[in-house]
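Asker: Structure, please.
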Amino acid sequence: MLQKYGAGPDQIDGMNTDRLREAFMVEGMFTPGRIGFAYTHFDRMIVGGAVPTDSVLGFGDGADVGTETFFEAREMGVANLGGAGWIEVDGARYALANRDVLYIGRGSGAVTMGSDDPAAPAWFYMNSVPAGADIPTRLIPRAEAKVLEMGAAEKSNMRSLAMYIHPEVAPSCLLLMGITDPARGSIWNTMPPHLHERRMEAYCYFQMAPEDRVMHFMGRPDNTRHLVVQSGDIVMSPAWSIHMGAGTGPYGFVWGMTGENQAYTDVDPVQISELR
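Answerer: Modelled structure (predicted):
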């Protein structure tokens, strides 16, 4: 369990590239045959990755979160970004195809994960946040996600936004989770940029060619910075920061949020002309 303490807006002026990446990025979570987590101090969200190959991977102990079991006071969303696989929770096995999401409720026991084909393994991306309600574990197939079409071709920001863990699709206590895909020929995501002071957000970029990168912009609107990310990199976006990105090639990203509410529209838009 890595620890990520982040930083405040008054600290980024003194950060070089390496320090900025250390504070706001999680790298190397998708290693074949391994499972890993990072405990962030952005609303105590845990992000993680698991790529089961020849052996089953699992977790459930709560030592790193200060409880007897991992899910004693937490919920989780797991998105499969790779080949077909499965997740077993409390003796129930759920088959996850590419772009399926599993919600795991508070009070669950040990979790095990496997791939149908070790040569084409599942990539399980995890977001876990504190929870104050018991909501049953539920599989949300890709076909059941609520998809919104957003943006405009002339602005190079057409995109589809699929809501998975969301009050309109599958309820949770405080976690929101979904997947966004820019349209062919569009490079920009999350336009216009915005702040949501009552929630933090994590972006996991994926489905990128090895030579491509996304330029992820962050910071206060009048004091921005950028992070260069590759496929599998995770960016933590605190409540005080904008979040938007532009890619050099096709990509998608998983967004996960938590905070005071689940109101997706509780945002403060920022005009492009106001950015510096």
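
Asker: C-alpha from now on. contacts and neighbour counts both.
Answerer: Will do.

Asker: From residue 97, how far off is residue 118?
Answerer: Residue 118 is 14 Å from residue 97, where distance means CA to CA, to the nearest Å.

Asker: Could you report the neighbour count for residue 7?
Answerer: 16 (other CA atoms under 10 Å).

Asker: run this one through as well so I can compare:
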Amino acid sequence: MTMKVLYGAGPDDIKTFDTARLRKEFLVEDLFRPGEVSFTYTHVDRLILGGAVPGLTALTFGSGEEIGTPYLLSAREMGIANLGGTGTITVDGQNFELENRDILYIGRGAQKISVASHSAETPARFYMNSVPAGADIPHRLIKRAESKPLDLGEAKRSNKRNLRMYIHPQVAPSCLLLMGITDLAEGSVWNTMPPHLHERRMEAYCYFDLAPEERVIHLMGRPDETRHLLVKDLDAVLSPAWSIHMGAGTDAYAFVWGMTGENQEYNDVAPVALSELR
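Answerer: Sure, this is the predicted structure:
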């Protein structure tokens, strides 16, 4: 298991960032390495991003040595989305089978977590979000069919998309973590359009199902001083509470969104008019 640390930056800082510095602070690459478990710890609301691509032999993690606690989840909760082939997650001896686009919620206090794929040819790709938690909530597997779908956007504006809530008070409760998956409709390219801010929550995106040669142009920054990142398949982007987040892809794609902060009110946002963007 490896863990990288990012310290984040404020809106005034990024005025001086070149492309390399912006990518270093807000883009998380190489989370999904075959046969490894990789984590990135960010001081942006102390979110941990993780990726694991196991083979038939399980990969095991759970130690809290890197973060100064007995176990990784001694004071944290976690959501794990499967973005690959069918796999199994074992939490302290309890087995959960995840198919593509299923999400497992793991409550505070879990000690030993193992992940394995059912097929070496089509391995599972487990994407993880973990945040501090102040309550003990039972583990729960949320199948794709159990998630809550919302149809958003319009075809004429190229932003038609299907958003599915998984870890959410209306589907599966947590302490502070929210997590779901959004798919763009055929012919649409824009996500989270028009953009917004949510000062009381940060967010992370993990883009997936993007062809190797294609890219998403992810826009971030304050509304009056935007910046952009060119993002490939299975890259993750950190979006602090002070930043907008929206993007346009050169081809079909999807993304996992995860949030944490002061509340779990999904609609607690401040819309930003396109005319305000600079």
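
Asker: Which residue is the nearest non-sequential neighbour of the alignment partner in the second structure of residue 167 of the first structure?
Answerer: Matched across to the second structure, residue 167 of the first structure falls on residue 169, judged by TM-score structural alignment. The shortest distance from residue 169 of the second structure to any non-neighbouring residue, by CA to CA, 6 or more residues apart in numbering, is to residue 264 (7.5 Å).

Asker: how would you label the one you found: helix, strand or coil?
Answerer: coil (DSSP: H, G, I helix; E, B strand; the rest coil).

Asker: That one: what's it in contact with?
Answerer: Counting by CA atoms under 8 Å, 6 or more residues apart in numbering, residue 264 of the second structure makes contact with 168, 169, 176, 177, 178.

Asker: mapped onto the first structure, which of those residues are still contacts?
Answerer: On the basis of both residues aligned by TM-score structural alignment, their matches' CA atoms under 8 Å, what survives of these in the first structure is 168, 169, 176, 177, 178.

Asker: so who does residue 105 of the first structure touch?
Answerer: Taking CA under 8 Å, 6+ apart, one finds 71, 74, 75, 76, 134, 135, 136, 137, 172 in contact with residue 105 of the first structure.

Asker: The second structure: which residue goes with that one?
Answerer: Per TM-score structural alignment, residue 105 of the first structure is aligned with residue 107.

Asker: hmm, back to that, look at the match of residue 167 of the first structure and say how many residues are nearby.
Answerer: Counted with other CA under 10 Å, residue 169 of the second structure comes out at 16.

Asker: One more: the one 3 residues further on?
Answerer: When neighbours are counted by other CA under 10 Å, residue 172 of the second structure registers 21.

Asker: Under the alignment, what does residue 93 of the first structure map to in the second structure?
Answerer: Aligned partner of residue 93 of the first structure by TM-score structural alignment: residue 95.

Asker: Wasn't its match part of a strand?
Answerer: Yes - assessed with three-state DSSP, residue 95 of the second structure lies in a strand.

Asker: thinking it is in contact with residue 88, fair?
Answerer: Yes - if you go by CA atoms under 8 Å, residue 95 of the second structure and residue 88 touch, sitting 6.7 Å apart.

Asker: And the match of residue 93 of the first structure, how far from residue 44 of the second structure?
Answerer: Residue 95 of the second structure is 32 Å from residue 44 of the second structure, by CA to CA.
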